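Asks: have a look at this fold, sequence not included:
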């Protein structure tokens, strides 16, 4: 089984994600106060873990580990448990196995990395030295396989994905999203082509949302005019 996946994201009213482009609150409230509302809502989801896309994580760990080395042996243990003291865990899929971690925690939460068989023994040693947990899957780009592994090996039953439009788009296309937690900032971007809530990378004929419908579960107004919309995905087609 895989964990319940909640795509938790904040956008402008026109669905754009680059918050430095959004218009300012009308009453002079600092935009950072509104971002704190989003963060607080994320904690209210009470998931076992949360997840960024790799590109988003680069803001915290910008340096790369070299990918040359001894490829992990087929009989190497597929699971390593590092520090696990936090109430929630932070998950990242690292298909290239090259994130250079300088800490075993992100925002106070212990880190769990999903890597593929292309990872090197040297990189796995780096993770163990940092006391970072990991699981090895056949292919770390296979999100379903990775999510099933963290459920099976670490007992993670729910994940809030806060990684951005590309990760959301990949989850959507694979039919892995169970809920959408959309926090709407009362401002506008307005420019065509700016990244949006779901950004599937594909061709013009691809329909990543095909066979999926949304049911509104709740709509709440929060502080500073922020709206929180929560939807459930219904899947008509199994992908």
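Replies: Great, that's in hand. Values in this document were obtained by computation on a predicted structure and should not be read as measured data. Numbering: from 1, shown residues only.

Asks: CA atoms for contacts and neighbours, from now on please.
Replies: Will do.

Asks: the chain: strands as residue ranges?
Replies: Assigned by DSSP state E, the strands in the chain fall at 4-11, 49-51, 79-80, 89-93, 105-106, 109-115, 133-136, 158-161, 179-184, 212-221, 227-235.

Asks: with distance to residue 191 added, can I get the ones you listed in a markdown table?
Replies: Shown next, in a markdown table, are the strands of the chain (distance: least, Cα to Cα, whole Å):
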| stretch | distance to residue 191 |
| --- | --- |
| strand 4-11 | 14 |
| strand 49-51 | 28 |
| strand 79-80 | 45 |
| strand 89-93 | 30 |
| strand 105-106 | 32 |
| strand 109-115 | 35 |
| strand 133-136 | 40 |
| strand 158-161 | 25 |
| strand 179-184 | 17 |
| strand 212-221 | 26 |
| strand 227-235 | 22 |
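
Asks: residue 204: which of these is closest?
Replies: Counting by Cα to Cα, residue 204 lies closest to strand 212-221 out of these; the figure is 18.5 Å.

Asks: hang on, the earlier thing: quick one: which of the strands of the chain is nearest residue 143?
Replies: Once these are compared by Cα to Cα, strand 89-93 is nearest, at 8.0 Å.

Asks: try this one side by side with the last:
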């Protein structure tokens, strides 16, 4: 058992997802209005996205680097929904334990220093440590459902974490918004990025499509 998972993204027509650029093209609240319509109680983002928008600028550096070394979790605040950060080795420092009205929950690997997880506990931040070497996303999603009660989850980037969920077969839907603009800069991250060259293409089935001003919103299932 795991949550029902929807990847929700806004990109330019060329698939790039630089928020600074998309916000210059699409200046309204359409992205967040659509996200609310998806009725997901919790939202998950990758380390880079969380570092850009939520975490403190300086990295956490453990004095004692001994790893937690086992699968475990801590529920600091029991609630209906969380804002969830993926942070494999425990590098992000947090100014608060809540953002956008939702408590923070951090997912790390079992290689994460115990000192980092103890720091989260002292800040009343929930956490999950799961996976040897890297985060076991499938097991993390099972823990989210069984222990934290999360039934619907939106994954909102960046491109590498979106691709990781796709690779693990964890996405039930893709909710994609294309705003009326082009980026075109070399090397900019796409909505799904970082997969090996031999990873097969993923065929989707269109569920619905809607015009929101000059923005197109389409929902697909896998």
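Replies: Good, I have the coordinates. Here the structure is a predicted model, which is why all the values come from computation and not from measurement.

Asks: now the TM-score, please.
Replies: The TM-score (TM-score structural alignment, normalised by the length of structure 2) is 0.88; 219 aligned residues with a Cα RMSD of 2.2 Å.

Asks: now the strands of structure 1 as CSV including distance to residue 24 of structure 1 and mean neighbour count?
Replies: Shown next, in CSV, are those (distance: least, Cα to Cα, whole Å; neighbours: other Cα atoms under 10 Å):
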stretch, distance to residue 24 of structure 1, mean neighbour count
strand 4-11, 13, 24
strand 49-51, 28, 24
strand 79-80, 45, 16
strand 89-93, 31, 24
strand 105-106, 29, 18
strand 109-115, 31, 25
strand 133-136, 40, 23
strand 158-161, 26, 25
strand 179-184, 14, 24
strand 212-221, 18, 12
strand 227-235, 16, 18
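
Asks: out of the ones you listed, which comes closest to residue 61 of structure 1?
Replies: strand 105-106 (9.8 Å).

Asks: matching residues in structure 2 for that closest one?
Replies: Alignment note (TM-score structural alignment): strand 105-106 of structure 1 is matched to residues 98-99 of structure 2.

Asks: how far apart are the matching stretch and its match in structure 1?
Replies: Mean deviation of stretch 98-99 of structure 2 relative to structure 1 after superposition (mean Cα distance after the TM-score superposition for structure 1): 1.3 Å.

Asks: so what touches that stretch?
Replies: Contact with stretch 98-99 of structure 2 is made by 54, 83, 104, as judged by Cα atoms under 8 Å, 6 or more residues apart in numbering.

Asks: at 7 Å instead, please
Replies: Outside stretch 98-99 of structure 2, the residues that touch it by Cα atoms under 7 Å, 6 or more residues apart in numbering are residue 104.

Asks: re earlier: nearest to residue 69 of structure 1, of the strands of structure 1?
Replies: Closest to residue 69 of structure 1 of the strands of structure 1, according to Cα to Cα: strand 109-115, at 15.0 Å.

Asks: which strands and helices sit next to the closest one?
Replies: When contacts are defined as 3 or more Cα pairs under 7 Å, 6 or more residues apart in numbering; DSSP states H and E, strand 109-115 of structure 1 packs onto strand 89-93, strand 133-136.
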